[in-house]
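**Q** Curious how this folds, go ahead:
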Amino acid sequence: MDLEAVRREYLAGGLRRNDLNDDPMEQFELWLKQSIDAGLKDPTAMTLATVASNGQPSQRIVLLKNLDQRGFVFYTNYHSRKADEIEGNPLVSLHFPWHMLERQVKVCGRVEKVSQTESLKYFLSRPKESQLAAWASEQSRPVSSRQLLMQQFGVMKDKFSKGEVPLPSFWGGYRVVPEEIEFWQGGESRLHDRFSYSRDGDNWDIQRLAP
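**A** Below you'll find the model as predicted:
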């Protein structure tokens, strides 16, 4: 495989300071809406990077489930690897790869748990199968076979066959409170456009970065 020859030009259009909203959350919401309207698959998919106590970074894809001025919300098992690493180091990074639009967004910030009320509201909005899966899966723990996982799913399906599935005590949401948000737009000849918003008290400092 000649990977050195795999390349393309980015010609979708540039990004200028006058194009940007002074508020990065409003700018992000605009780009997210444009990604959804463009028909991108999984536009809310984001890579979450955490760091273990030994300094080893780890990444996985999670889904953005809420967005407001406070930050970016996702949900997970509180006993998972990501949760363990967040407990030891709440500084994380998010990455949104909107390749079809030749855009990407990077978020750096600090994680906090959302309220139980927020977690319950979202949990009740999920399909029942997804609710049961949250109970059945000991996320990030070794499992001997898929058959065993499906057996556990069946046990939970029988257990909660009548009535609503309760919110597990070990499951809920995290909010990434941003300190820095970078918007990247592909440019011709690798002269990409990058703008970084850095929190400055109640305001945001905006800088253009070299590609």
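**Q** For the rest of this, base every contact and every neighbour count on C-alpha atoms.
**A** Fine.
**Q** Now do the host helix or strand of residue 157: which elements does it pack against?
**A** Remark: residue 157 resides in helix 146-159, with elements defined by DSSP states H and E. Other helices and strands packing on helix 146-159, by 3 or more CA pairs under 8 Å, 6 or more residues apart in numbering; DSSP states H and E, are helix 128-136.
**Q** Please enumerate the helices of the protein.
**A** Counting by DSSP state H, the chain has helices at residues 24-37, 81-88, 116-125, 128-136, 146-159.
**Q** okay, those in JSON lines with distance to residue 63 and mean neighbour count next?
**A** JSON lines is the format used below for the helices of the chain (distance: least, CA to CA, whole Å; neighbours: other CA atoms under 10 Å):
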{"stretch": "helix 24-37", "distance to residue 63": "13", "mean neighbour count": "16"}
{"stretch": "helix 81-88", "distance to residue 63": "14", "mean neighbour count": "17"}
{"stretch": "helix 116-125", "distance to residue 63": "13", "mean neighbour count": "14"}
{"stretch": "helix 128-136", "distance to residue 63": "14", "mean neighbour count": "18"}
{"stretch": "helix 146-159", "distance to residue 63": "22", "mean neighbour count": "14"}
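**Q** run this one through as well so I can compare:
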Amino acid sequence: MTSIASLRKSYERAELDEQASHADPMLQFDRWLQEAIQSEVPEPNAMTLATVGSDLRPSTRVVLIKGFDARGIVWFTNYESRKGKALAGNPYAALQFHWVELERVVRIEGVVEKVSDEESDAYFHSRPLDSRIGAWASPQSEVIPGRTLLVTNAAKYAAQFLLQPPRPPHWGGYRLKPDQWEFWQGRKSRLHDRLRYSQGTDGAWLRERLAP
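**A** Down below sits the predicted model:
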């Protein structure tokens, strides 16, 4: 059996320095995301979302980024899920992208808010029909007796809504408004590059190098 402690990897693909990086972290993120897409890494849009509930227990799960602009990072989910309930009580969260093949990590922290109903409606109606039915069929994060419940619910809502299921009131988008970013580039000898961007009260971004 291979010892986990003995696993090693040398990171030598690229570098990240202050002069080559954007002063605006959103533009730096856009650059790295486009490079991840063009490099055809598996699911470049997958990100880990970390929340902390009222019980002060942190939890993580993988969600998919569905949009971003100067206002922040957007994803969609069930508002009544564990993450939705956590965000209702504590709107601060963290996101992480890990593009293994590029030896890169992006960490983002900030406050989360719901997107507008218009944004949620527009994205919901762009989804495949099965996904729209699924949003009705699954009581996300609740204990269920078995998969049969999901199949039964899907059949029920498919018959009820036919080809035009409306957006469920418990489903929609969130936007994380970043106030801190970190860009991590793996480097040889574990002397990795880490650039942190912190937003001041004036909205300006302070870029600093962190020790690996």
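**Q** Enumerate every residue touching the nearest residue to residue 99 of the second structure once chain neighbours are set aside.
**A** Spatial nearest neighbour of residue 99 of the second structure, excluding adjacent residues (CA to CA, 6 or more residues apart in numbering): residue 105 at 6.2 Å. Neighbouring residues of residue 105 of the second structure by CA atoms under 8 Å, 6 or more residues apart in numbering: 96-99, 183-185.
**Q** sorry, back to before: quick one, which of the helices of the first structure gets closest to residue 57 of the first structure.
**A** With CA to CA, the closest approach to residue 57 of the first structure among the helices of the first structure belongs to helix 81-88: 9.4 Å.
**Q** out of the helices of the first structure, nearest to residue 54 of the first structure?
**A** helix 81-88 (10.1 Å).
**Q** contacting residues for the most centrally placed residue in the second structure?
**A** The centroid of the second structure falls nearest to residue 47 when counting by CA atoms, centre = their mean (3.8 Å). If you count contacts by CA under 8 Å, 6+ apart, residue 47 of the second structure has them with 62-65, 95-98.
**Q** Make a PyMOL selection of whichever of these turn out to be buried.
**A** Buried subset of the contacts of residue 47 of the second structure, written as a PyMOL selection, criterion 16 or more other CA atoms under 10 Å:
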select buried, resi 64+65+95+96+97+98
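**Q** With distance to residue 203 of the second structure added, can I get the contacts of residue 105 of the second structure in CSV?
**A** Putting the contacts of residue 105 of the second structure into CSV (distance: CA to CA, whole Å) gives the following:
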residue, distance to residue 203 of the second structure
96, 22
97, 24
98, 27
99, 28
183, 19
184, 23
185, 26
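**Q** picking up where we left off before, could the helices of the first structure be laid out in CSV, adding distance to residue 189 of the first structure?
**A** Converted to CSV, the helices of the first structure look like this (distance: least, CA to CA, whole Å):
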stretch, distance to residue 189 of the first structure
helix 24-37, 23
helix 81-88, 37
helix 116-125, 44
helix 128-136, 45
helix 146-159, 47
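**Q** Of all those helices, which one is nearest residue 198 of the first structure?
**A** The nearest among the helices of the first structure, by CA to CA, is helix 24-37 at 9.3 Å.
**Q** distance from the longest strand seen in the first structure to the second structure after superposition?
**A** Longest strand in the first structure by number of residues (criterion: DSSP state E): strand 171-185. With mean CA distance after the TM-score superposition for the first structure, strand 171-185 of the first structure departs from the second structure by a mean of 0.3 Å once superposed.
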